[in-house]
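Enquirer: Starting from these lines, generate the structure:
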Amino acid sequence: MTVTTLSTVDADGDAVRSALFDAVGRLDHAIRPVVAYHLGWCDEHGRTVTADSGKSVRSRLAMLAARAAGGDERRAVPGAVAVELVHNFSLVHDDLMDRDATRRHRPTVWAVWGDAVAVLAGDAMLSLAHEVLLESGSPQAVPAALLVGRATQDLIRGQAADVDFERRNDVRLAECVDMAAGKTAALLSASVAVGAVLAEAPPVTVSALQTYGSEIGLAFQLVDDLLGIWGDPEVTGKPVFSDLRSRKKSLPVTWSLESGRPAGRALAQWLAQSGDPAESELRAAADMVETAGGRRWARAESGRRVRAAQRALDSAAIDPRYRRELHRLADFIVERSA
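Expert: Now for the predicted structure:
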């Protein structure tokens, strides 16, 4: 099998990175180095480094969508920058809420500067995202900003549900899927849509791309949930069993709870407990999810979602060359290890 890499869809990476760098440079001097640190551009002392800046999936989607729609992809650069800023706003706040002290093999923003600075850094990126779009000069700037704003509201709704699930022992799979549709899929869907809108694609093309983005967003979350239990810390940059450590009601966990199998019932009893779990407990809980079938289901469901995304693309009148690139990006999502 040929392993898909993001290098196949990064033709505009330099343009987006340059625009993102310029945008961050507009931030206040007190918060700019914090954002630059989170993005992997410097260390906590402001010294330039080359660190992991993430996969930039959302900006790549925006640029590919513009090209696939037959428009001028340069018009999509502000949209690509905006969705990356919104995504990173959510990561900084997510790390704070989950008390995750490590991301991309480095201490998280709150772990270095404290809670208040992490909140402010996230807020700065969110507001900057809308500035970049609205000041772009594009005739589609307002519709694009509305798309990103609505996706952000969905993202916040999904994140709020995720937090609520931590206090509940009766979370259903349908609720968990709806949470993922907001927390992850909404911004991925908006990413492809904003690229197409800025390229002035017809509504039918935008709609097909939105469906594609929503489906790969759910696939992305399913794989993320698998990595949150079984991912290699050396690759993911997070501790082993990180989601189980916080007793998170992720998709494979919730499916296992509804499976009706003895391992699912044992998992429910373990999740209802309190206190910091020992490593042996976490390993046993991961085994419960696997025995109940949650791991196998999540892997199969992520593949099903990718196929649905690719069918949506095949129904759209887009350039076949870039349809193939979007197919490859969907494949990467289910093949990734971090």
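
Enquirer: going forward, measure contacts between C-alpha atoms and count neighbours the same way
Expert: Noted.

Enquirer: in this structure, which helix has the most residues?
Expert: Counting by DSSP state H, the longest helix found in the chain is helix 203-230.

Enquirer: counting contacts, what elements does it pack onto?
Expert: Packing partners of helix 203-230 (3 or more CA pairs under 8 Å, 6 or more residues apart in numbering; DSSP states H and E): helix 173-180, helix 186-198, helix 242-245, helix 251-257, helix 294-314, helix 320-335.

Enquirer: Any buried residues in that helix, and which?
Expert: By neighbour count with 16 or more other CA atoms under 10 Å, helix 203-230 contains the buried residues 205-230.

Enquirer: Now the second one, please; I'll put the structures next to each other:
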Amino acid sequence: MKIPEILGEVRALVTPAMEESLSRLSPEIRRVIDYHMGWRDAEGRPVQRRGSKSVRPALAFLSAKAGGGEVKDAVPGALAVEFLNNWAFLIDDVMDGDRFRRQRETAWVVFGQGQAICAGTALLTLAQQVLLESPSADRLAALSLTMDTSARMLAGQTLDMTFEQRFDYSVDESMTMTQSKTASLMRCATSIGAILVGADDTVVDALADFGQSVGVAFQARDDMLGIWGTPDQTGGRPRGFDVKARKGTLPMAVALNDAIHGEELRKIFGQEGELAVPDVERATQLIDAAGGRQWTEDLARRMVERANTALARLTLEDDVRGHLGELAAMGLPDDVSR
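Expert: Take a look at the predicted model:
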């Protein structure tokens, strides 16, 4: 996947601001977060790692520009969405038992579950603090948005966890989980900058619709990578990781509800213990044969198209429109191997 150049520029801008905000945290919590962010190793030594792509901070900055403001006005919003994003990563990794992220061991594996949960909770709190300290007259509206977003993300995560206990969930339920757990944060990122600069509701609403659609596209692509992606695309996770973990993703939901292949797939997932390699391979074949891959790919493309339609409602500078379009295109699953 081609990474838009703007992400490198945003990372150079937002990382120092993040480090300054994080300096108020205790050394013990900061150590876990610095490791999770890819800035330091487990012993606290600086390392050269890619870390976060900074997609959501970039969207927050572009949101401010789209709303008639400046990038500097959106810094608190950019920090808030990045803190929310990494709060979710830290907590999800513990809940899901994921052992690798960004091509190294997850924070809970290195520091323990309790430390990772504390670090994630600290980020959630910090997301609220940076907005309360913002000079924007609309900071409370931005804070309300982030609190609503975190509640939606928690609802989505809770629903996701129920899928681990049953295999009768519908495609609609899986879509609800996607809308809540992933797309709500993208919606927040694409509208919070405009809120902070006092943009009209029509602008905020169009940007929110853009972000919601982009969020679904991103999750659909991630769901495909979780089954058919290579380790270099998935941060070190093996091919078929989501199948082995029986994750309730969109392709899985489509296949489980297929009249021809669903019953066999449910039997495989209903086995006790960890799935063997042949079972993972067979389940992957069934998901593909049931149309799970094609349905999810079509969804991602449709959502990117819908996002661009939302952008068409706005009068934007060419560079802002171009950057938003580039970031939306990251949801296209062209690079997921077959």
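
Enquirer: Superposed on the second structure, what's the mean shift for the longest helix of the first structure?
Expert: Mean deviation of helix 203-230 of the first structure relative to the second structure after superposition (mean CA distance after the TM-score superposition for the first structure): 0.5 Å.

Enquirer: show me what contacts the residue lying farthest from the centre of the second structure?
Expert: Most distant from the centre of the second structure: I260, at 32.4 Å, with distances by CA atoms, centre = their mean. I260 of the second structure sits next to A290 when contact means CA atoms under 8 Å, 6 or more residues apart in numbering.

Enquirer: quick one: the counterpart of T106 of the second structure in the first structure from D100 of the first structure, how far?
Expert: When the first structure is aligned by TM-score structural alignment, T106 of the second structure is paired with T108. The gap separating T108 of the first structure from D100 of the first structure is 7 Å, by CA to CA, to the nearest Å.

Enquirer: need the next SSE after the longest helix of the first structure, C-terminal direction.
Expert: helix 233-236 (DSSP states H and E).

Enquirer: Secondary structure element holding whatever residue of the first structure lines up with T162 of the second structure?
Expert: For T162 of the second structure, the aligned position in the first structure is D164, judged by TM-score structural alignment. D164 of the first structure belongs to helix 141-165 when assigned by DSSP H and E.

Enquirer: on that earlier part again, can you add distance to E135 of the first structure and mean neighbour count and give the helices and strands packed on helix 203-230 of the first structure back as CSV?
Expert: Listed next are these as CSV, based on distance: least, CA to CA, whole Å; neighbours: other CA atoms under 10 Å:
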stretch, distance to E135 of the first structure, mean neighbour count
helix 173-180, 31, 19
helix 186-198, 13, 32
helix 242-245, 39, 20
helix 251-257, 39, 27
helix 294-314, 31, 20
helix 320-335, 28, 19
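
Enquirer: can you tell which of those helices is closest to S274 of the first structure?
Expert: Nearest to S274 of the first structure, of all those, is helix 242-245, at 10.9 Å by CA to CA.

Enquirer: how close does the nearest residue to S242 of the first structure once chain neighbours are set aside sit to L251 of the first structure?
Expert: Nearest residue to S242 of the first structure, sequence neighbours excluded (CA to CA, 6 or more residues apart in numbering): G228, at 5.6 Å. G228 of the first structure is 11 Å from L251 of the first structure, where distance means CA to CA.
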